[in-house]
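# no FASTA, just this:
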């Protein structure tokens, strides 16, 4: 199993990166909480990984630290939660915030995430409660991001700039509907913002 990669970042297109180590380029998908912590393209990065083998693909998921990877590994054990949904959950809130939602039976915070309905939220709380007792004690180094809040209104649906297109592609890959994502992107967009800034601000305002 590939558990850790140390190499040079060749490409960054959220939520995907290409990192070269020992002459091999690895395509890795990261939750946005980890993506925000990456250095610039051309610099060295260390990514903790989880390797998934399917009949039709071999996938690498990456994380900024071991605690977030540990939470990801527990999430995909939950009935009805696959790697894509687990990645979406960790993009919408930090590992520490997810632990807080489960500990306090905060179903409302969980259902704000795309792909997490009431039944899935209930399963997450029930199945993760005991597992998270141990993970909560190992939460050092987890990036703190605000949980998702209500959607802002009044945005147009036109997406024109490369920065906006990059942000839209990332949000759609995380499970958000294109029209909804485009609307929020135009609401939070400010001149000079990078695609990473735009994704972060959109995630903060989307519900």
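Looks like it arrived, so ask away. This is a predicted model, so every value here is computed, not measured.

# can we go C-alpha only for contacts and neighbour counts from here?
Noted.

# any idea which helix or strand carries the closest residue to residue 95 other than its chain neighbours?
Among residues not flanking residue 95 along the chain, residue 68 sits closest, at 5.9 Å (Cα to Cα, 6 or more residues apart in numbering). If you go by DSSP states H and E, residue 68 is part of helix 66-75.

# which stretches of this structure form helices?
For the chain, the helices defined by DSSP state H occupy 32-35, 66-75, 83-92, 95-103, 107-111, 118-136, 162-173, 178-188, 195-205.

# Second structure for comparison follows:
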């Protein structure tokens, strides 16, 4: 089982990277929190990896921190949550907020995460509340810091809208959120900053 991968970053998107390790390119699914921390394409990168075996393929899911990998494993332990939905959840809410929402039975906050319906959100709280309490007493949650440079404005806006749509938000809602962020001084900011602010708008 692959637990960690290190190599040259060949391609990165908001949901996937390709890492070259000794001439073999590994496609790895990632949450937004990991995307925020990635270096530039061409740089060396190291990710903690969860290997998910399906009948006819293998899915690799990567994280910048071991803490987030463990939180991902908690999420997929919930009945009905697979790796893609777990990644989607971790992309729609940061680790500290997710743990706080589960520990404090904050159903309203969880319902704002794309892909989590009421029944699934209730199940997450029911099945993980005690586990999260035990886990947070031992693990330190890593907060996400933005350190990326600004990119072309029009391309950035299109990428941000596309990323939100991929997370499950409706096209118009995604566009409205990005427009609001830009109008409030989000111009000339990096993609990850815009996405963070847009996710906060959508969570209101």
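Good, I have the coordinates. The structure displayed is predicted, hence computed values, not measured ones.

# Can you add mean neighbour count and distance to residue 15 of structure 1 and give the helices of structure 1 back as a markdown table?
As requested, the helices of structure 1 are exported to a markdown table (neighbours: other Cα atoms under 10 Å; distance: least, Cα to Cα, whole Å):
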| stretch | mean neighbour count | distance to residue 15 of structure 1 |
| --- | --- | --- |
| helix 32-35 | 23 | 7 |
| helix 66-75 | 21 | 15 |
| helix 83-92 | 23 | 9 |
| helix 95-103 | 21 | 17 |
| helix 107-111 | 19 | 20 |
| helix 118-136 | 17 | 23 |
| helix 162-173 | 20 | 6 |
| helix 178-188 | 21 | 15 |
| helix 195-205 | 21 | 10 |
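
# now these in a markdown table, with distance to residue 5 of structure 1?
Putting the helices of structure 1 into a markdown table (distance: least, Cα to Cα, whole Å) gives the following:
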| stretch | distance to residue 5 of structure 1 |
| --- | --- |
| helix 32-35 | 14 |
| helix 66-75 | 12 |
| helix 83-92 | 19 |
| helix 95-103 | 21 |
| helix 107-111 | 31 |
| helix 118-136 | 23 |
| helix 162-173 | 22 |
| helix 178-188 | 32 |
| helix 195-205 | 22 |
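
# Which among these is found nearest to residue 19 of structure 1?
helix 32-35 (12.7 Å; Cα to Cα).

# what helices or strands is the closest one leaning on?
Counting contacts by 3 or more Cα pairs under 8 Å, 6 or more residues apart in numbering; DSSP states H and E, helix 32-35 of structure 1 packs against strand 58-63, helix 83-92.

# For residue 72 of structure 1, find the nearest of those.
helix 83-92 (6.1 Å).

# Can you name every helix or strand that that closest one contacts?
Checking 3+ Cα pairs under 8 Å, 6+ apart, helix 83-92 of structure 1 ends up next to helix 32-35, helix 66-75.

# which stretch among the ones you listed comes nearest residue 185 of structure 1?
helix 32-35 (15.6 Å).

# got the helices and strands packed on helix 32-35 of structure 1 as a markdown table, with distance to residue 4 of structure 1 columns?
Listed next are the helices and strands packed on helix 32-35 of structure 1 as a markdown table, based on distance: least, Cα to Cα, whole Å:
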| stretch | distance to residue 4 of structure 1 |
| --- | --- |
| strand 58-63 | 8 |
| helix 83-92 | 18 |
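
# Among these, which comes closest to residue 188 of structure 1?
helix 83-92 (16.4 Å).

# For residue 4 of structure 2, give me its contacts.
Taking Cα atoms under 8 Å, 6 or more residues apart in numbering as the criterion, residue 4 of structure 2 is in contact with 46-49.
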